[in-house]
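Colleague: Sequence unavailable; structure follows:
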C-alpha cells in the first residue's frame, strides 16, 4: 500500500501530519527542542497518577490473559518508574546537539566552500513491543535529533501508550511546537503495522525494537527503509591463554547479570588446551548462577547429569533466559569459524592474556562490537558514553552498534560559491 493509494487511511493521514510537522521542527534551534524535552519531563511527573492508572488497566489485562510475570514486569509502570523516565528525558537534554554538526568540510581548488552537515532524518517510525518506557525514550531521542516520531507499540500497552503520547503531545504544544511531531500510530491490528511499513515517501525510516520475529517481519515486509536492531546470539570465547578467574567473572556477568537482553551471552566456547581446568569451575559457577548448560560431548563429560546435549537449535538460539550453549574448540580459528556460522553479528568476546590472540580475534570476527577481556553486557549506548540509545543496529549501512543521537540524523552537503559556474 502506498501513500497515494491509501489516502483515506488513518495511518497514512497520521504519517502525512508527521511529515508536515517534521518540516517545521527541522530548522528549530536547540533551545526549542530542549525546551520541549524539559516540558515533557515536567509533564510526566505532573501527570504520573494518570499514567499509572492507565497502565494498571493494561497490566490487569495482561495478567488475565496469562502473560508471564517477566513480561508483566516489563509492561508495568510505577510512580518511581515514571520519575525515572522523566529523569532520562532530562539527561537527553544535556547531550550534545547533533543537528548542524559539520562532519567534514573544505575549500575546493576552485574556491567553492564545501561542508557536510548533520540534518534530521525526518519522520522516524518506531515499532516495538511491551515496554512503555520505550514510548518516552524513543520520542525524546527523536525530538532531540530534530525528527518527528511515529510510535507503534504493542496492543498489550495500548492504554498506557495512548496516555503517554497525549502527555508528550500536550507538552510539546505548550512550548509552541507542532504536537504532531509525536504521534501514536492509530489502531491495534497488524494491518496498522503493515500500513506504516508501506508508507514510503511519508516515513523516512523504520526502527523495529523487539524479538527476532518482529524484526524479521519488519525487515522482510517493509517498503520504508529499515534500520535493523538485531537479536543477540553473543559468544564468549575463553582462549588457551585466559586468566581463569577473569574468564569466570566475565562469563557469569555476560550470561547471568541480566539474561533477557540482547547483549547477554548465549554461547561459551573454550579452547581445548584449557578445557580440563576451566570446565569444572565454569560448570560450578554457572550452576550456582542458575544457568542451564546445553553442551557438546566435552561439556557433558565434565558434568554428568548437569549438561543437556547441545543441538544446532542451541547454537542458533537467542535464549534470553538462564540457558547457555557450550562447546570446546580446538583453537582460536575453530572458535572464529563457529562464531561466523552462528553469530547474529551483535557482540563477541574473547578472554585472553595473549595480545596476538586478541588481535587475531578482533581482526577475524565480524560483529558490531568485539570485546577483549570484557563482558558482552557493555554493548550499550549509555555504557559507551553516548548518554542514550534508540537501539543496537546489527546491519552495516547507515548505523552499526549502539545508536545514539548522531545515528538519528542524516547528512547533506552545503556548497557555497561566489557566482561559480561549471
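Modeller: Arrived safely. The model shown is predicted, which means the values in this text are computed figures rather than measured ones.

Colleague: For the rest of this, base every contact and every neighbour count on C-alpha atoms.
Modeller: Fine.

Colleague: Count the neighbours of residue 80 for me.
Modeller: Counted with other CA atoms under 10 Å, residues neighbouring residue 80 total 11.

Colleague: ignore the last one, residue 412
Modeller: The number of residues packed near residue 412 is 14, by other CA under 10 Å.

Colleague: That one: which element?
Modeller: strand 409-416 (DSSP states H and E).

Colleague: just checking, what packs against that strand?
Modeller: Using 3 or more CA pairs under 8 Å, 6 or more residues apart in numbering; DSSP states H and E, the elements in contact with strand 409-416 are strand 113-120.

Colleague: Counting neighbours, show which residues of the strand it packs on come out buried.
Modeller: 114-120 (16 or more other CA atoms under 10 Å).

Colleague: Which parts of the stretch 51-200 of the chain are strands?
Modeller: With DSSP state E, counting those that start in this stretch, the ranges of strands along the stretch 51-200 of the chain come out as 102-107, 113-120, 123-128, 148-152, 182-184.

Colleague: Format the buried residues of strand 113-120 as JSON lines; extra columns: distance to residue 234.
Modeller: Formatted as JSON lines, these follow (distance: CA to CA, whole Å):
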{"residue": "114", "distance to residue 234": "42"}
{"residue": "115", "distance to residue 234": "39"}
{"residue": "116", "distance to residue 234": "36"}
{"residue": "117", "distance to residue 234": "35"}
{"residue": "118", "distance to residue 234": "32"}
{"residue": "119", "distance to residue 234": "33"}
{"residue": "120", "distance to residue 234": "32"}
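
Colleague: Most tightly packed of the strands of the stretch 51-200 of the chain?
Modeller: Comparing the strands of the stretch 51-200 of the chain by mean neighbour count (mean count of other CA atoms under 10 Å), strand 148-152 ranks first with a mean of 28.

Colleague: Please work out which residues outside it touch it.
Modeller: Contact partners of strand 148-152, identified using CA atoms under 8 Å, 6 or more residues apart in numbering, comprise 15, 18-19, 21-22, 25, 122-128, 135, 138-139, 142-143, 180-185, 193.

Colleague: show me the contacts for the closest residue to residue 63 other than its chain neighbours.
Modeller: Spatial nearest neighbour of residue 63, excluding adjacent residues (CA to CA, 6 or more residues apart in numbering): residue 72 at 7.2 Å. With contact set as CA under 8 Å, 6+ apart, residue 72 has these partners: 59, 62-63.

Colleague: before we go on, here's another structure to hold up against the first:
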C-alpha cells in the first residue's frame, strides 16, 4: 500500500473533524500538514516509478480534499489535484480494464455516449434505448441488503452496490479499480459543473472523454444482465458522461455545424431517455445520491439549449429560448426543497440515518454557490421566473452555515459577491 494513501486518508479524516465546532483551526492546520506530506509521498512514488491503483486512490482523496472549503483552497490547487488524478488513471489505463469484456459499454469518439439495443436507428431523430427495468432490483443489490453489518460499520454506504463475498482477490481489486474510475467521474463532473456555472475554463481531462471507457458500471459484475446498465448507479454515471460529452463538444472548434446539430439533437433525446429510465425506478435509492443524475440532466438541457440552439430547429427539441421552461421550474422547485431540508439535517434529503450531516460536507458550499449562479442565470433569461430569486435566497442559508463552520478566506466571499 502506498504511504500517500494512508497520509491522504488521515488528512481528509482529520479535516472533516475540524470545523469551527470540532477540532477548529488547529485541526485544519494539522490536516493541511498531513495533506502536504501525502502529496510529497505521492510525488516520491511517481519519481520512483511506483505507480499502482493505491496511488490513484491517494490522488483521488487529495482531489476530494482540494474541492473542500479549507483555508488554502484555490482554483489552482483543485485544478492541479484533478490533473494529477487524471494522469495516474490514464497511466494505469484504469478506465479500460474491461476492454476484453464484450458486455462493457463502448462509446464512440465525439458522439453522444448512449447505450442502445441491438435494434438499429430507424430514423435520424429517434432510437430505441435499452429496455427499461420492469422490476427494479437495485435495493436487493445494495450493500445494505447484502451485508446487514453495513448498518453498523458503513451506514453511509448502504445504498452503494454490494461486493460479492466469493470474489477472488484479483476480482476485488478489479472492482475496486472500476469504482475508483467512476468515483473520479463524479469529481470531474462536479468540477466541470462548477466551472461552467461561472463561465470559467474547464479541464480537458482523459477521464472526461467517454470514448476512453471500456468499463463495467459499479455493481455490474455482480449480475450477468444487460439491464444492469439501467441500474440506478449506472444511470447516474451515464448522466455524468453525457454532461461531460456535451461540455467537450461545446469546446470542440473542429466540429462542423452539422455535427453539432446532430450531437445536440441526439443529446436531447438521450436526456429524455435517461430521465424516463430514472422515473422507472422504485428502489428509492436515488435520493441517497441527492438526485445527482437529474442535476446533470438539467445541466445538459441547459447546455444543449444554450450552446446548440443555433444549430437545431427549436420545434424539434421543444426548447424555448435558453431553456425548457417546465424543466426549469421543476429544477428550481427541487432546489428550494433541498435548501430548506438540508438545514434540518442531510438525512432529510438522502433518507440515510446515522452521522454525516451537512456539517461534515465542506465541499457542498461550492455546489450550493453554483446552484445560485444557475438560478440567477435562469432568471436573467426570463424575469417572470421569480421563483429563481426565492431559490437563490433560500440557498444562502446553507452557504452561510457552511462558511461559518469552514472558513475559506477570500474565495467564498468573492463568489458570494459574484452570485
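Modeller: Looks like it came in fine. What you see is a predicted model, and the numbers here were worked out from it, not measured in a lab.

Colleague: so what number do they get for TM-score?
Modeller: Scored against TM-score structural alignment, normalised by the length of the second structure, the superposed chains reach a TM-score of 0.23; 162 aligned residues with a CA RMSD of 7.1 Å.

Colleague: of all the strands of the stretch 51-200 of the first structure, which lies closest to residue 278 of the first structure?
Modeller: When the strands of the stretch 51-200 of the first structure are compared by CA to CA, strand 123-128 sits nearest residue 278 of the first structure, at 39.9 Å.

Colleague: Show me what the closest one is packed against.
Modeller: Judged by 3+ CA pairs under 8 Å, 6+ apart, strand 123-128 of the first structure is in contact with helix 10-25, helix 133-144, strand 148-152, strand 205-209.

Colleague: Thought residue 88 was touching residue 56 of the second structure, still the case?
Modeller: Yes - the criterion here is CA atoms under 8 Å, and residue 56 of the second structure meets it with residue 88 at 5.9 Å.

Colleague: Which one's more surrounded, those two?
Modeller: Shown here are residue 56 of the second structure and residue 88; by other CA under 10 Å, residue 56 has more neighbours (29 against 20).

Colleague: List of residues touching the particular helix or strand that has the more buried one in it?
Modeller: Secondary structure assignment for residue 56 of the second structure, by DSSP H and E: helix 53-66. Residues from elsewhere that reach helix 53-66 of the second structure, judged by CA under 8 Å, 6+ apart: 1-2, 4-6, 8-9, 12, 35, 38-39, 42, 73-74, 77-78, 81-82, 84-85, 88-89, 92, 177, 180, 184, 187.

Colleague: which among those residues end up buried?
Modeller: Using 16+ other CA under 10 Å, the buried ones in the contacts of helix 53-66 of the second structure are 2, 4-5, 8-9, 12, 35, 38-39, 42, 73-74, 78, 81-82, 84-85, 88-89, 177, 180, 184, 187.

Colleague: picking that back up, out of the helices and strands packed on strand 123-128 of the first structure, which one sits most buried?
Modeller: strand 148-152 (a mean of 28).

Colleague: Mind giving me the packing neighbours of the helix or strand hosting residue 306 of the second structure?
Modeller: For residue 306 of the second structure, the host element (DSSP H and E) is helix 292-307. Contact partners of helix 292-307 of the second structure among helices and strands, from 3+ CA pairs under 8 Å, 6+ apart: helix 232-250, helix 257-279, helix 325-342.

Colleague: Please name whichever of the ones you listed is nearest to residue 315 of the second structure.
Modeller: Closest among those, once you apply CA to CA, is helix 257-279, at 11.2 Å.

Colleague: and the closest one, what other elements does it pack with?
Modeller: Here helix 257-279 of the second structure touches helix 232-250, helix 292-307, helix 314-317, going by 3+ CA pairs under 8 Å, 6+ apart.

Colleague: when you compare where it runs with where helix 292-307 runs, what's the angle?
Modeller: Counting by axes from the mean of the first three to the mean of the last three CA atoms, to 10 degrees, helix 257-279 of the second structure points 150 degrees away from the direction of helix 292-307.

Colleague: List the buried residues in helix 257-279 of the second structure.
Modeller: For helix 257-279 of the second structure, the neighbour count (16+ other CA under 10 Å) marks 260-271, 273-275, 277-278 as buried.

Colleague: returning to that earlier point: and the residue nearest to residue 63 of the first structure, how far from residue 79 of the first structure?
Modeller: Distance, residue 72 of the first structure to residue 79 of the first structure, using CA to CA, to the nearest Å: 16 Å.

Colleague: Then residue 55 of the first structure?
Modeller: With CA to CA as the criterion, residue 55 of the first structure and residue 79 of the first structure are 11 Å apart.

Colleague: which of the two has more neighbours?
Modeller: Using other CA under 10 Å as the criterion, residue 55 of the first structure and residue 79 rank with residue 55 on top: 26 against 15.

Colleague: isn't the more buried one right up against residue 133?
Modeller: No - between residue 55 of the first structure and residue 133 there is no contact under CA under 8 Å: 11.3 Å.

Colleague: where's residue 78 of the second structure relative to residue 317 of the second structure, distance?
Modeller: Taken as CA to CA, the span from residue 78 of the second structure to residue 317 of the second structure is 36 Å.

Colleague: Select, out of the helices and strands packed on helix 292-307 of the second structure, the one closest to residue 139 of the second structure.
Modeller: Of all those, the one in closest proximity to residue 139 of the second structure, counting by CA to CA, is helix 232-250 (9.5 Å).

Colleague: packing partners for that closest one?
Modeller: helix 169-197, helix 257-279, helix 292-307.

Colleague: so can I have a markdown table of those helices showing distance to residue 235 of the second structure?
Modeller: Shown next, in a markdown table, are these (distance: least, CA to CA, whole Å):
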| stretch | distance to residue 235 of the second structure |
| --- | --- |
| helix 169-197 | 12 |
| helix 257-279 | 7 |
| helix 292-307 | 7 |
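
Colleague: So which of those helices is nearest residue 402 of the second structure?
Modeller: Closest to residue 402 of the second structure of these is helix 169-197 (CA to CA; 17.3 Å).

Colleague: going on from that closest one, what's the next piece of helix or strand?
Modeller: Going down the chain from helix 169-197 of the second structure, the next helix or strand is strand 214-215, by DSSP H and E.

Colleague: neighbour-wise, which of the contacts of residue 72 of the first structure leads?
Modeller: residue 59 (23 neighbours).
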